[in-house]
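> here are the coordinates; sequence isn't available:
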């Protein structure tokens, strides 16, 4: 790599990282799901192990998850405040995608300028600009592209070791590593159909990856698999909200989320690669596109992660598109317009990616500071062991800030009657029948109810509809409202 390109790449990385950090610290709090992962990282720093037996989630239960992300966060959390780690570490992980996309793009396109544009697109993809999300996906995305790059360079000895290490880490980081496994299968099929030779080393690596992945997943999730069967793949998500986790998006929606530039360029490259150039390295990337699309369509992977992965792959394919366009102009009588292509791309990236990315960050769903103060009040002013009812996404806030039992949160695996629980939770926010609500609260052993500003906005209410002075006391009223239950239904 020439020195000037190295400097430009460093500048792209720094611009991406600084932008992410500014936005992360501008927004005071984290996304709702993040608080579960922060709590696990804190638990590791204190006890050395994740909290697989959680006494607060759903009133007490066993959890199932892969722990690598939490151990890495806990390692840094031993010397830095965990909430600082939770803002900085994901930004570094996702900013590193610029470097990874650059080296992969250069590998397949042999064009420095095209690779730099691909890196910029990857850095500012709107779908991954949730700067306040502290989740395993923030490490999964860069790590899977380390594995992809090393697989593309499998003929080199060091790359083999890098692949083995990265795949091992992926297997204990996130179940979505199956994306890569399925991509290998489609890559093998495409190569066979097109008569492309697959080297023995590739076959051995693919087979060993499949067996190792299956072994690790069975090791961590065997109880879920044995109890729920194949349905464990859908995470026991209540049917009422499964569309939120696995939405069937239209093409216009996908274009908006991954940006028009990489999407349209990706379609062009997929077409030319499958029916014209038939390059083997591009076959592998296209296989990953097909893999992601199929798994998303079958609702085997959450849409946000699948679109994030797809967007980064399309950013890499953009390098091939840029190379083809510049070469085309060189061969025509409009070759003098070639110098306008980089300027045009820069303008389009600013208009269709950078500004939407910043907007995405500013529109993240995070709890307000006033709501968090209410959850902290519960911890300071209630007895240990009481149950607290909140929105399902706020369940992790009850566990993290209030240190009290929640009725529900977003970890659904192995929860019995999850559909009925979700229905009951919604009924508390919508019903005007006090006896009906009391029966739910008694059954779930709930003593406090919190109506946050988010809940008020979600249901269009300022207070619960079933309230009576005899049974419910307003004990906190600062934007968010907290009620204490005094009544219990008499059972004969």
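Arrived safely. If you're wondering where the values come from, they're calculated on a predicted model, not measured in any experiment.
> CA atoms for contacts and neighbours, from now on please.
Will do.
> now the spatially most central residue of the chain: closest residue in space, sequence neighbours ignored.
Central residue of the chain (CA atoms, centre = their mean): residue 137, 4.3 Å from the mean position. Counting by CA to CA, 6 or more residues apart in numbering, residue 137 lies nearest to residue 305, which is 7.2 Å off, once chain neighbours are set aside.
> contacts made by stretch 482-492 with the rest, please.
374, 435, 438-439, 442, 447-451, 470-476 (CA atoms under 8 Å, 6 or more residues apart in numbering).
> which ones among these map onto helices?
Counted as lying in helices by DSSP state H, out of these, are 374, 435, 438, 439, 442.
> give me the contacts around stretch 418-425.
236, 237, 238, 239, 240, 389, 391, 392, 407, 408, 412, 440.
> please redo it, this time with the cut-off set to 6 Å
Contacts to stretch 418-425, defined as CA atoms under 6 Å, 6 or more residues apart in numbering, come from residues residue 238.
> what are the buried residues along it?
Applying a neighbour-count criterion of 16 or more other CA atoms under 10 Å, the buried positions in stretch 418-425 are 418, 419, 421, 422, 424, 425.
> next one for the comparison:
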């Protein structure tokens, strides 16, 4: 089959995006810290066929609640390829599919193939999405979410209702963030009523079905959490001391760099034009999603990375309307000769504001060092099976994955009643100069080993624990990472 010129360009964008992502993924050592939680779940499903809902190691033993579709998908692929390879390939392949979906959506709302190609290129090189070493469900959620939106916009065409239902099912068992679509649909309905746009019957039926199906799925997987934690479940039970890490107060400049400045400016212009001047109904659905994402980000209900990722892809799609507007404007004015140079101008503007920041962002990913992983692997080989190890919060999954030992805590906070107290104690282990305070904490929580990685040393500005004594804290591993065995128990009697 002969490919059209547009299809060839789209294929080139996909190949460049995928190759760039894979080169960076295999250049940057190891995976991001949170990835090791998901690796462990895939391992468990591969071995037993069921998720690790009863975890004997996290927090010293606890019940986990999460949506497992992504893990089942990778576990199936793990039957054919090693998990270490899949962890770097699968997320990058999935996110490299975004340009195809964004192209289809952009062409749908702009009816301009050139504009849609630019949107596709932007979506392939959004800096916020260039966490090339992150292995998590977000890499599946984002492309499937926007495919569902494409199906929703084509609901009148044969087969698309079924595709929407299938993709929405996958979303519902992949990430609770699917509620972004639900609320976006509701806002879309409200805006359509305000602007006196007639809602198609199939659209209304799908919106109603989506709401009730999503609620049912969440109740099936999280019933006990909802009953026990109530509203705290919405904020993921994150300790207040670290809320700023999950919901940071980001500056406008940083936001511009992460979503790329050109799509950001274009998106703001399109939103203004659509709502207050041209009342462009084609953009209503995406504007509704911008509103829902902004609202939940402001309320600190969704994490910063997810909110900005979703927002950035929508801006990439809205860029197609901006490009079409400029093209039409040039054609109608005395500077119409500039229209033929518009594509070249956009290329010149987009290349330095997308590709370079994306590569820079990927190179600065927060991943553990090889020497740190060696230390956790050493723990697995030289400590008792019932040992309990304390490391940084983000290192909790390294303890359970590589050392296969109990940790004090990690970033899976749901269903943990005393997460704030635990975090205070964990922080004190690294910050206190007092041996009695450290022993009080280790005795209270049954901690038998302390790990001081180069990452922890930089974070707390220390080379050794300030309270370290050979009598109670014996150094048993002395490389870049240091491991101490706790030999004393504080008797409070």
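Received, thanks. None of the values given here were measured: they were computed from a predicted structure.
> about what we covered before: next step: the buried residues of stretch 418-425 of the first structure restricted to helices.
Per DSSP H, those map to helices at 418, 419, 421, 422, 424, 425.
> make JSON lines out of those and add distance to residue 56 of the first structure.
What follows is those, written out as JSON lines (distance: CA to CA, whole Å):
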{"residue": "418", "distance to residue 56 of the first structure": "16"}
{"residue": "419", "distance to residue 56 of the first structure": "20"}
{"residue": "421", "distance to residue 56 of the first structure": "16"}
{"residue": "422", "distance to residue 56 of the first structure": "17"}
{"residue": "424", "distance to residue 56 of the first structure": "19"}
{"residue": "425", "distance to residue 56 of the first structure": "17"}
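> before we move on, back to that, distance of the residue nearest to the centre of the first structure relative to residue 170 of the first structure?
Using CA to CA, to the nearest Å, residue 137 of the first structure is found at 11 Å from residue 170 of the first structure.
> now swap in residue 198 of the first structure and tell me
From residue 198 of the first structure to residue 170 of the first structure the distance is 24 Å (CA to CA).
> more neighbours: which of the two?
A count of neighbours by other CA atoms under 10 Å puts residue 170 above the other of residue 198 of the first structure and residue 170, at 25 against 13.
> residue in the second structure matching the more buried one?
In the second structure, residue 170 of the first structure lines up with residue 171, judged by TM-score structural alignment.
> does residue 132 of the first structure count as helix, strand or coil?
When classified by DSSP: H, G, I helix; E, B strand; the rest coil, residue 132 of the first structure comes out as coil.
> burial measure for it, as a count.
29.
> would you confirm that it contacts residue 25?
No. Using CA atoms under 6 Å, residue 132 of the first structure is not in contact with residue 25; the gap is 8.4 Å.
> sorry, back to before: looks to me like the residue nearest to residue 137 of the first structure is in a helix.
Yes. Assessed with three-state DSSP, residue 305 of the first structure lies in a helix.
> which of the residues in the one helix or strand residue 316 of the first structure maps to are buried?
Residue 316 of the first structure is part of helix 303-330, with elements assigned from DSSP states H and E. Across helix 303-330 of the first structure, burial judged by 16+ other CA under 10 Å covers 303-323, 326, 329.
> please name the nearest non-neighbouring residue to residue 183 of the second structure.
Residue 183 of the second structure sits nearest to residue 292 (CA to CA, 6+ apart), 6.0 Å away.
> looking at this, the one you found is in a helix?
Yes. Assessed by three-state DSSP, residue 292 of the second structure belongs to a helix.
> in the first structure, what residue corresponds to it?
Counting by TM-score structural alignment, residue 292 of the second structure corresponds to residue 291 in the first structure.
> how many neighbouring residues does residue 89 of the second structure have?
There are 19 residues near residue 89 of the second structure, going by other CA under 10 Å.
> likewise for residue 156 of the first structure?
For residue 156 of the first structure, using other CA under 10 Å, the count is 11.
> for it, give its distance to residue 165 of the first structure.
15 Å.
> what do you get for residue 381 of the first structure?
Distance from residue 381 of the first structure to residue 165 of the first structure, by CA to CA: 48 Å.
> repeat for residue 473 of the first structure
Distance from residue 473 of the first structure to residue 165 of the first structure, by CA to CA: 57 Å.
> same thing with residue 2 of the first structure?
For residue 2 of the first structure relative to residue 165 of the first structure (CA to CA), the value is 29 Å.
> ok, these two, which is more surrounded?
Comparing residue 2 of the first structure with residue 165 by other CA under 10 Å, the one with more neighbours is residue 165, at 13 against 7.
> how about the secondary structure of that one?
Residue 165 of the first structure is classified as helix under three-state DSSP.
> okay, helices next: where are they in the stretch 351-493 of the second structure?
Assigned by DSSP state H, counting those that start in this stretch, the stretch 351-493 of the second structure shows helices spanning 370-382, 396-398, 419-431, 435-445, 454-460.
> the host helix or strand of the match of residue 170 of the first structure vs the first structure, average offset?
Residue 171 of the second structure is part of helix 160-172, with elements assigned from DSSP H and E. Taken over the aligned residues, the distance from helix 160-172 of the second structure to the first structure averages 0.5 Å (mean CA distance after the TM-score superposition for the first structure).
> how much does the following helix or strand past that helix stray from the first structure?
The helix or strand immediately downstream of helix 160-172 of the second structure is helix 179-194, counting by DSSP H and E. Comparison of helix 179-194 of the second structure with the first structure after fitting gives an average deviation of 0.5 Å (mean CA distance after the TM-score superposition for the first structure).
> do the same with stretch 98-109 of the second structure
Stretch 98-109 of the second structure sits 0.4 Å off on average (mean CA distance after the TM-score superposition for the first structure).
> any idea how far that stretch is from the chain center?
Here the centre of stretch 98-109 of the second structure is set off from its chain's centre by 21 Å, with CA atoms, centre = their mean, to the nearest Å.
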